[in-house]
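*Asks:* take a look and give me a structure for this.
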Amino acid sequence: MADVEDGHEDEVEVVVAHNERATLRVGDVFLKVDADQRRTDVEVEAMAVAPVPTPRVLWRKPPVLALAALPGTALARLGEPSTASPAAWAAAGAAVRRLHDAPLPPWPGRSVDELASALDAECAWLVANDVLPTDLVTRNRRIAEAALRPWTPVFTHGDLQCAHVFVAGDEVTGVIDWSEAGRGDALFDLAILTLGHEEHLDDVVAGYGSDVDLDLDVIRAWWSLRSLLAVRWLAEHGFDPSSPGCEVDVLRSRM
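*Replies:* Okay, here's the model as predicted:
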């Protein structure tokens, strides 16, 4: 969801588009088009119960979901330096904590076994197709194993990229893109929020709360796991995971 701007009410902006879904902006309205209505069902239900600010649903007419724009700007974007203050990152951590303390949603998330199977498949594909060096994949695969352990499920956003958290000053004004929400590992959300912005991990943890046992090695393991799982999807959908500061650089930083 792009930043709020004045005017341009008659212009149509393609925010993101690939063969699974598309998001368009017309003035201060975002139109999300998704052929998989299960994802939209999850998004609408998650936004209705999440204890953090979310976009207002204007209307829904499958396959289109219309959402009101949020005030503020994205906390950061992968591959770009963050201009948000440490206090804004801490506020994002506090918002994530409120979500994780909320009652569990009724639908499940991905299991450890599902993630392990997906990781095996993606690593094999990356090596077999010479997409990434074998030693890079092997090293990150070994690091990622630390994330594949039992966890106490919480209400997770499931795709909490820094670009999905909007802030104004030092306050969170909303969180977007809830289609992957479900029961999951709290450290996964914290890892995705700080992916590519490791320098703000301490700020996020400070906002999240020191009374929680946060295993930073597991967060780092999720960085490797998420990046390994994302490379093929991104490449096949028109994105470049090798752009500076993005997934491939995250994997290289683990070396």
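*Asks:* can we go C-alpha only for contacts and neighbour counts from here?
*Replies:* Will do.
*Asks:* do a quick rundown of the helices in the chain.
*Replies:* Along the chain, the segments classed as helices by DSSP state H run 37-49, 86-100, 112-128, 134-144, 186-194, 201-208, 216-236, 247-253.
*Asks:* pipe those helices into JSON lines and attach mean neighbour count and distance to residue 72 per row.
*Replies:* Listed next are the helices of the chain as JSON lines, based on neighbours: other C-alpha atoms under 10 Å; distance: least, C-alpha to C-alpha, whole Å:
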{"stretch": "helix 37-49", "mean neighbour count": "17", "distance to residue 72": "18"}
{"stretch": "helix 86-100", "mean neighbour count": "23", "distance to residue 72": "12"}
{"stretch": "helix 112-128", "mean neighbour count": "15", "distance to residue 72": "34"}
{"stretch": "helix 134-144", "mean neighbour count": "17", "distance to residue 72": "34"}
{"stretch": "helix 186-194", "mean neighbour count": "25", "distance to residue 72": "17"}
{"stretch": "helix 201-208", "mean neighbour count": "20", "distance to residue 72": "19"}
{"stretch": "helix 216-236", "mean neighbour count": "20", "distance to residue 72": "27"}
{"stretch": "helix 247-253", "mean neighbour count": "19", "distance to residue 72": "26"}
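*Asks:* figure out which of those is closest to residue 178.
*Replies:* Evaluated over the helices of the chain, closeness to residue 178 peaks at helix 37-49, with 4.5 Å, by C-alpha to C-alpha.
*Asks:* reformat the helices of the chain as CSV; add distance to residue 23.
*Replies:* Below are the helices of the chain laid out as CSV (distance: least, C-alpha to C-alpha, whole Å):
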stretch, distance to residue 23
helix 37-49, 12
helix 86-100, 24
helix 112-128, 27
helix 134-144, 31
helix 186-194, 21
helix 201-208, 28
helix 216-236, 17
helix 247-253, 23
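*Asks:* who wins for proximity to residue 160 among the ones you listed?
*Replies:* Among the helices of the chain, helix 186-194 comes nearest to residue 160, with 5.3 Å by C-alpha to C-alpha.
*Asks:* just to revisit the earlier point, the helices of the chain: which one's closest to residue 70?
*Replies:* helix 37-49 (13.4 Å).
*Asks:* contact partners for residue 230?
*Replies:* Counting by C-alpha atoms under 8 Å, 6 or more residues apart in numbering, residue 230 touches 241, 247.
*Asks:* next: residue 254.
*Replies:* Residues in contact with residue 254 (C-alpha under 8 Å, 6+ apart) are 139-140, 224.
*Asks:* wait, which of those is closest to residue 191?
*Replies:* Comparing those against residue 191 with C-alpha to C-alpha places residue 224 closest, at 9.7 Å.
*Asks:* out of the contacts of residue 254, which is nearest to residue 93?
*Replies:* Nearest to residue 93 among those, counting by C-alpha to C-alpha, is residue 224 at 20.5 Å.
*Asks:* here is the second sequence; please produce its structure so I can put it next to the first one:
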Amino acid sequence: MDEVKVVVAHSERATLRVGDVFLKVDADQGRIDVEVEAMALAPVPTPKVLWRTPPVLAIAAVPGAALGRLGEPSTASPAAWAAAGAAIRKLHDAPLPTRPGRAGRGLDELAADLDGECEWLVTNAVLPADLVTRNRQVAQAALRPWTPAFTHGDLQIAHVFVDGDEITGIIDWSEAGQGDALYDLATLTLGHEEHLGDVVAGYGTDVDLDVIRAWWSLRSLLGVRWLVEHGFDPTAPGCEVDVLRSQT
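*Replies:* Prediction:
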């Protein structure tokens, strides 16, 4: 029997790897529904669904290696980053799914959540008040009208796989749906600003870099408490807190 490897595990979901098969166990079957539907619709390489028996979804591993990981230098080539940008553009140009995604939250709801998280960070002395205030100001640029696109919603670099300069698969589609295209670009380049130019070149159209930077601040401010409460460390080198510091 192949070794069982825990890829990620917290109170909401767990992912295990057994050989070339990933087993995703999720307490919310709605997220699994979104993932299966999005992979069927997306015009980019996605994992093959092997079987589904709630609460477990089995998918095949995609070839290649992750584009990188947050907090670590990426060894992928500029051409691979550009290929990721081109794949994202193809996704964003595809027909819209019916569901709203993580990148499609209403502006009023998002602003309220952002204000609440900033207050929590300062009140509990998790981060310095001036750091939070400055990043809240930067984040404001993301709170603007946007044209809906087919978005992945959680496009961190560990979810994009490459072989050489070719995209071989994009995984973890549970947050997919209609949303702000620049949210995906910002998520991919979070903590890897040095590759933003490559991604934008591959994306092939002008983007508002100030909005991407705003999403870096907004996503990081919203993520710190969740990461802490689920056993992750946002203060690790190159991760969310460092991103917030770099914005000032």
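*Asks:* overlay them and tell me the TM-score.
*Replies:* Remark: TM-score between the superposed chains equals 0.98 [TM-score structural alignment, normalised by the length of the second structure]; 245 aligned residues with a C-alpha RMSD of 0.7 Å.
*Asks:* next one: the residue positioned nearest the centre of the second structure from residue 242 of the second structure, what distance?
*Replies:* Nearest to the mean C-alpha position of the second structure, by C-alpha atoms, centre = their mean, lies residue 154 at 2.6 Å. Separation of residue 154 of the second structure from residue 242 of the second structure (C-alpha to C-alpha, to the nearest Å): 20 Å.
*Asks:* next: residue 212 of the second structure.
*Replies:* On the measure of C-alpha to C-alpha, residue 212 of the second structure and residue 242 of the second structure end up 16 Å apart.
*Asks:* can you tell me what residue 25 of the first structure aligns to in the second structure?
*Replies:* Residue pairing (TM-score structural alignment): residue 25 of the first structure is matched to residue 17 of the second structure.
*Asks:* now do the contacts for the residue nearest to that match when sequence neighbours are not counted.
*Replies:* Leaving aside its sequence neighbours, residue 17 of the second structure sits nearest to residue 5 (C-alpha to C-alpha, 6 or more residues apart in numbering; 5.1 Å). By C-alpha under 8 Å, 6+ apart, the residues touching residue 5 of the second structure are 16-18.
*Asks:* now, which of the residues you listed sits nearest residue 1 of the second structure?
*Replies:* Using C-alpha to C-alpha, the contacts of residue 5 of the second structure come closest to residue 1 of the second structure at residue 18, 8.6 Å.
*Asks:* which residues does that closest one contact?
*Replies:* Contact partners of residue 18 of the second structure, counting by C-alpha under 8 Å, 6+ apart, are 2-5.
*Asks:* quick check: the gap between it and residue 5 of the second structure.
*Replies:* The value you get for residue 18 of the second structure to residue 5 of the second structure, if C-alpha to C-alpha is used, is 7 Å.
*Asks:* one step back: make CSV out of the contacts of residue 18 of the second structure and add distance to residue 67 of the second structure.
*Replies:* Output for the contacts of residue 18 of the second structure, formatted as CSV (distance: C-alpha to C-alpha, whole Å):
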residue, distance to residue 67 of the second structure
2, 25
3, 24
4, 23
5, 20
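*Asks:* hmm, which of those are common to the first structure?
*Replies:* Among these, the contacts conserved in the first structure (both residues aligned by TM-score structural alignment, their matches' C-alpha atoms under 8 Å) are 2-5.
*Asks:* residue in the second structure paired with residue 126 of the first structure?
*Replies:* Checking TM-score structural alignment: residue 126 of the first structure goes with residue 121.
*Asks:* quick check: its match touching residue 127?
*Replies:* Yes - between residue 121 of the second structure and residue 127 there is a contact under C-alpha atoms under 8 Å: 5.8 Å.
*Asks:* what's the closest of the contacts of residue 254 of the first structure to residue 37 of the first structure?
*Replies:* When the contacts of residue 254 of the first structure are compared against residue 37 of the first structure (criterion: C-alpha to C-alpha), the nearest one is residue 224, at 29.9 Å.
*Asks:* wait, what's in contact with the closest one?
*Replies:* Contacts for residue 224 of the first structure (C-alpha under 8 Å, 6+ apart) come out as 140-141, 143-144, 250-251, 254.
*Asks:* what's the match for it in the second structure?
*Replies:* With TM-score structural alignment as the criterion, residue 224 of the first structure matches residue 217.
*Asks:* distance of residue 47 of the second structure from residue 5 of the second structure?
*Replies:* 18 Å.
*Asks:* let me redo that: residue 72 of the second structure
*Replies:* Note on residue 72 of the second structure: its distance to residue 5 of the second structure, by C-alpha to C-alpha, is 21 Å.
*Asks:* now do the same contact list for the equivalent of residue 136 of the first structure over in the second structure.
*Replies:* With TM-score structural alignment as the criterion, residue 136 of the first structure lines up with residue 131 in the second structure. By C-alpha under 8 Å, 6+ apart, the contact set of residue 131 of the second structure is 244-245, 248.
*Asks:* how about residue 193 of the second structure?
*Replies:* Counted by C-alpha under 8 Å, 6+ apart, residue 193 of the second structure has zero contacts.
*Asks:* alignment lookup: it to the first structure.
*Replies:* Alignment note: residue 193 of the second structure maps to residue 198 in the first structure; criterion TM-score structural alignment.
*Asks:* ok, now residue 53 of the second structure?
*Replies:* In the first structure, the residue paired with residue 53 of the second structure according to TM-score structural alignment is residue 61.
*Asks:* before we move on, what about residue 227 of the second structure?
*Replies:* Under the alignment by TM-score structural alignment, residue 227 of the second structure pairs with residue 234 in the first structure.
*Asks:* mind checking how far its match is from residue 85 of the first structure?
*Replies:* 29 Å.
*Asks:* residue 242 of the first structure too?
*Replies:* Separation of residue 242 of the first structure from residue 85 of the first structure (C-alpha to C-alpha): 27 Å.
*Asks:* from residue 228 of the first structure, how far out is residue 247 of the first structure?
*Replies:* Per C-alpha to C-alpha, residue 247 of the first structure is found 8 Å from residue 228 of the first structure.
*Asks:* correction: residue 87 of the first structure
*Replies:* The gap separating residue 87 of the first structure from residue 228 of the first structure is 30 Å, by C-alpha to C-alpha.
*Asks:* what residue of the first structure matches up with the residue nearest to residue 17 of the second structure?
*Replies:* Alignment note: residue 5 of the second structure maps to residue 13 in the first structure; criterion TM-score structural alignment.
*Asks:* returning to that earlier point: how many residues are close by the match of residue 53 of the second structure?
*Replies:* Neighbourhood size, residue 61 of the first structure [other C-alpha atoms under 10 Å]: 8.
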